[in-house]
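K.L.:
after the sequence you'll find the predicted model.
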Amino acid sequence: MQNPFYITLPYDDLNDSIAFANRCTNVPWANDPGYAGHCTDQAFSYMKNRWVAITGPNGSTCYGQIEDAGPSSGSLYHDSVYVFGATNARPVNKMFSGDPTQGAGMDVSPALNGCLGYADLDGDNDHVSWHFVDAIDVPAGPWTEIVTTSPVVLEVGTAPAAPTGVNATAGNATATLTWTAPPNGGSPITSYTITPHTGATNLTPTTITGTPPATSTSIPGLTNGTAYSGTRSARLGLNTGTEPLGDSTLAQTINVPATGTSTLTFWYQPHSADTGCSGASCSRDWMEGQIRSTTGTTLASLFKLNSNTGAWTQVTANLAAYKGQTITLWFNVHLNGPNPTDDTWMYLDDVALTTG
């Protein structure tokens, strides 16, 4: 259950990329017991459930817990000077207030509204004073009858499974493909990409979009009497919509033969509206591939970068170091949140293990 005495402040330390990057510098209790060591933990909030003491228009001091971020708009959810500053700064936000000199800097629940003596429900003409307090310093009152302890829960979809029941019917210089949509991994499937091959040559891909996309299409421009094959690539990341803070992953556990020379090959196609990077320099959005142990320990990096070339790129790796072992191939697109929205995604295709 949630404490009915709750507030919001304009510092979103999880979904705002600036607030997330600077929270261990800005948040005064970042190094306190229970908080220390979570600077890069994308499932941990330094703000949620924190106590605030508020003195209202009626002179009463009431207490509430932070539940969410606001009031603000656009890319202003990192107002550290107002939230944490010692100079009584006014909010950067200039909206949601009846006071022409400043915007709203806090939302309060109906329970706090009544406790503080607001003139009306929205309180856009009411003024308060407030400060953070430790839980041990919160006096007993109606605000301690139900105390919120639940953490932030991030819901990030995994990559969809591959389509099943794929069938191709030949026509005159065309082929009609049908398939069954796979489980979507928690996020709607918005497109399929089909790439015909003749021998080792990739032909022009066909992309089907929609919400959901159709599960059939016609591939034109083929040559009668020529053998073709086709693939459906897996998409990781987000190519449209509001960018979340989290990871879109795809993993496969394989057994590397104890004899012979085993080689891993795969192709990826990168797309991004974010800043390009490579390796350890990547701190915003990126895409990567790793070899991991079955317990999740990183054994080797196959690639890590951010790019918008849109070109299919092949990666080859010698797996001699893992002969006779069970390993996990792990692919990921990391997204750093919606401020600004700069979607990043990649297509993954033709993952193969050959032993000679």
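P.N.:
Perfect, I can see it now.

K.L.:
from now on I want contacts and neighbour counts done on CA atoms only, so please keep to that.
P.N.:
OK.

K.L.:
which elements pack onto the host helix or strand of Thr231?
P.N.:
Following DSSP states H and E, one finds Thr231 within strand 229-232. Applying 3 or more CA pairs under 8 Å, 6 or more residues apart in numbering; DSSP states H and E, one finds that strand 229-232 contacts strand 191-198, strand 344-355.

K.L.:
buried residues in that strand?
P.N.:
Arg232 (16 or more other CA atoms under 10 Å).

K.L.:
counting by contacts, list what the helix or strand that it is followed by packs against.
P.N.:
As assigned by DSSP H and E, the chain's next helix or strand after strand 229-232 is strand 234-237. Here strand 234-237 touches strand 245-255, strand 326-336, strand 344-355, going by 3+ CA pairs under 8 Å, 6+ apart.

K.L.:
one more pass at 6 Å, please.
P.N.:
Packing contacts for strand 234-237, counted by 3 or more CA pairs under 6 Å, 6 or more residues apart in numbering; DSSP states H and E, involve strand 344-355.

K.L.:
what angle separates the strand it packs on from strand 245-255?
P.N.:
On the basis of axes from the mean of the first three to the mean of the last three CA atoms, to 10 degrees, strand 344-355 is oriented at 10 degrees to strand 245-255.

K.L.:
list the helices and strands strand 344-355 packs on?
P.N.:
If you count contacts as 3+ CA pairs under 6 Å, 6+ apart, strand 344-355 packs onto strand 234-237, strand 262-272.

K.L.:
ok, 10 Å please
P.N.:
Packing partners of strand 344-355 (3 or more CA pairs under 10 Å, 6 or more residues apart in numbering; DSSP states H and E): strand 229-232, strand 234-237, strand 245-255, strand 262-272, strand 286-292, strand 298-306, strand 313-318, strand 326-336.

K.L.:
here's the one I want to compare it with:
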Amino acid sequence: MKIAFHAPLKSPDHPVPSGDRQMARMLIEALRVAGHDVGIASELRTFSREASDAAFSALRKEAEREIARIRRLWQSKGPPDLWFCYHPYYKAPDLIGPALSADFSIPYVTAESSYSFRRNLGAWKLAQDEVAAGARQAAVNICFTHRDREGLEAPIPEVRSALLAPFIDVSPFRDLRRTEAGGNRLVAVAMMRTGDKMDSYRMLARALALVADVPWTLTVVGDGPARADVSEAFSAFPAGRLDWLGERPPQAIPEILAGGDLYVWPGCGEAYGLSYLEAQAAGLPVVAQHTAGVPEVVRNGETGYLTTAGDIDALAAALRHFLVDGTLRRQFGERARRFVFEQRSLPAAAARLSGIFAEFVGSAK
């Protein structure tokens, strides 16, 4: 099929890296692996940081101009077979796809659409009404976690939904040579910003303080506006225990992970976390919390340990298990690598997408 792809939160071509941008790119690649012709339909970003009637009205006008532009293009060159929208939610609704899909009688599909009861007020309600209408119109709403699926179906029971497990491109990890650092090299990859990321950094620092008697070093990959706060959270540790690498390009991450022994990231509020999959693809077991979407990407007791949310003692105990037992660490790491390569790769995602389209959209054109 010829697919028009749109990500209203952040275009796949946006210059600032993030999990959203990475997932959008992965979806495009998986669709192409499945045999589809995918093009980015629009660069329009409908993200609003704060609720505002005036701002939403302005976005609507921008969207109307974009609809008119795309309509003229399609009338001249022909419409696609399907509109695919990634991650519409109350702060970034799809204000283009539903109208064009209806005008040209093509299927509308969403991935990672979400709905929040708490946002049914003021300008957020205006945006969320658009998300709900799009979810109802969609031939299928593709969800990456059971949690997200339940969150969409509860307020909008008539929606059609299907599950697609989070995935990554495993090819950069295929020929990696593990250079185990002796069991004590911990790795964390995360942006430095306020909110859930900062909460995870602080929790990690507190857990590491409880295993200070065991030899370890922590490599941190990431940067951002909360860098000073992150540094302060780890200020009690000797300088030799922390290796701050800053922001690194995506192509550098596999080798960094391959030089570690254990991936540790509490995961406060994580939608799912593609970094967990990358770490496992590199052969690293994971220590994180059993919270939000993390259980969708880490097999507790098989590829890592997921501890009770908020329990710092339990997080530290899980760390200690891996730090002192190299055999356990290698067993979990080997299972983690197999799990990602066999079940969370681009080919696996492409096959699942083909099945979803066959069930909800019809045979590929």
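P.N.:
Yep, it's here. All values reported here derive from a predicted model rather than from experimental measurement.

K.L.:
TM-score them against each other, please.
P.N.:
The TM-score (TM-score structural alignment, normalised by the length of structure 1) is 0.26; 165 aligned residues with a CA RMSD of 7.1 Å.

K.L.:
quick revisit: quick check: which of the helices and strands packed on strand 344-355 of structure 1 is buried the most?
P.N.:
Among those, strand 234-237 has the highest mean neighbour count (mean count of other CA atoms under 10 Å), at a mean of 25.

K.L.:
can you name the next helix or strand after the longest helix belonging to structure 1?
P.N.:
Counting by DSSP state H, the longest helix found in structure 1 is helix 17-26. Note on helix 17-26 of structure 1: by DSSP H and E, the next helix or strand toward the C-terminus is strand 51-55.

K.L.:
which of the helices and strands packed on strand 344-355 of structure 1 sits closest to Asp68 of structure 1?
P.N.:
strand 245-255 (15.4 Å; CA to CA).

K.L.:
rewinding a little: among the helices and strands packed on strand 344-355 of structure 1, which is nearest Ser278 of structure 1?
P.N.:
strand 298-306 (4.1 Å).

K.L.:
next, the angle strand 326-336 makes with that closest one.
P.N.:
30 degrees.

K.L.:
strand 298-306 of structure 1 packs against which elements?
P.N.:
Packing partners of strand 298-306 of structure 1 (3+ CA pairs under 10 Å, 6+ apart): strand 262-272, strand 277-278, strand 286-292, strand 313-318, strand 326-336, strand 344-355.

K.L.:
can you put these in a markdown table and add distance to Asn22 of structure 1?
P.N.:
Shown next, in a markdown table, are those (distance: least, CA to CA, whole Å):
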| stretch | distance to Asn22 of structure 1 |
| --- | --- |
| strand 262-272 | 24 |
| strand 277-278 | 20 |
| strand 286-292 | 19 |
| strand 313-318 | 35 |
| strand 326-336 | 13 |
| strand 344-355 | 22 |
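
K.L.:
now for those, which one comes closest to Gly246 of structure 1?
P.N.:
Comparing these by their distance to Gly246 of structure 1 (CA to CA), the top pick is strand 326-336, with 5.4 Å.

K.L.:
now do the strands in the stretch 101-250 of structure 2.
P.N.:
In the stretch 101-250 of structure 2, the strands defined using DSSP state E, counting those that start in this stretch lie at 108-111, 140-143, 161-163, 185-189, 217-221, 242-246.

K.L.:
can you name the next helix or strand after the last one?
P.N.:
Read that as strand 242-246 of structure 2. helix 253-258.

K.L.:
ok, and the closest non-adjacent residue to Pro172 of structure 2?
P.N.:
Pro254 (6.7 Å; CA to CA, 6 or more residues apart in numbering).

K.L.:
state the distance from that neighbour to Ala111 of structure 2.
P.N.:
Note on Pro254 of structure 2: its distance to Ala111 of structure 2, by CA to CA, to the nearest Å, is 27 Å.

K.L.:
who's more crowded, those two?
P.N.:
Ala111 (23 against 18; other CA atoms under 10 Å).

K.L.:
distance of the more buried one from Ser161 of structure 2?
P.N.:
Distance, Ala111 of structure 2 to Ser161 of structure 2, by CA to CA: 9 Å.

K.L.:
how about Leu73 of structure 2?
P.N.:
Leu73 of structure 2 sits 30 Å away from Ser161 of structure 2, going by CA to CA.

K.L.:
ditto for Met203 of structure 2
P.N.:
Distance, Met203 of structure 2 to Ser161 of structure 2, using CA to CA: 35 Å.

K.L.:
which one of the strands of the stretch 101-250 of structure 2 lies nearest to Gln289 of structure 2?
P.N.:
Among those, strand 185-189 sits nearest to Gln289 of structure 2 (CA to CA), with 13.9 Å.

K.L.:
show me what the closest one is packed up against.
P.N.:
Helices and strands touching strand 185-189 of structure 2, by 3+ CA pairs under 10 Å, 6+ apart, are strand 217-221, strand 242-246, helix 253-258, strand 262-264, helix 274-281, helix 312-324.

K.L.:
tell me the most buried of these?
P.N.:
Ranked by mean neighbour count, these are led by strand 262-264 with a mean of 28 (mean count of other CA under 10 Å).

K.L.:
which residues are contacting that one?
P.N.:
With CA atoms under 10 Å, 6 or more residues apart in numbering as the test, strand 262-264 of structure 2 has contacts from 180-181, 183-189, 204, 218-219, 257, 275-276, 278-280, 283-289, 304-305, 315, 318-319, 322-323, 329-330, 332-333.

K.L.:
I'd guessed Leu328 of structure 2 sits against Phe322; true?
P.N.:
Yes - Leu328 of structure 2 lies in contact with Phe322 (CA atoms under 10 Å); the separation is 6.6 Å.

K.L.:
quick check: end-to-end length of stretch 299-316 of structure 1?
P.N.:
Terminal residues of stretch 299-316 of structure 1 lie 16 Å apart, using CA to CA.

K.L.:
helices and strands around the longest helix along structure 2, which ones?
P.N.:
In structure 2, with assignment by DSSP H, the single longest helix is helix 53-77. Contacts defined by 3+ CA pairs under 10 Å, 6+ apart place helix 53-77 of structure 2 against helix 97-104, helix 122-137.

K.L.:
now tabulate those helices in CSV and tack on distance to Val340 of structure 2 and mean neighbour count.
P.N.:
Listed next are those as CSV, based on distance: least, CA to CA, whole Å; neighbours: other CA atoms under 10 Å:
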stretch, distance to Val340 of structure 2, mean neighbour count
helix 97-104, 33, 18
helix 122-137, 30, 21
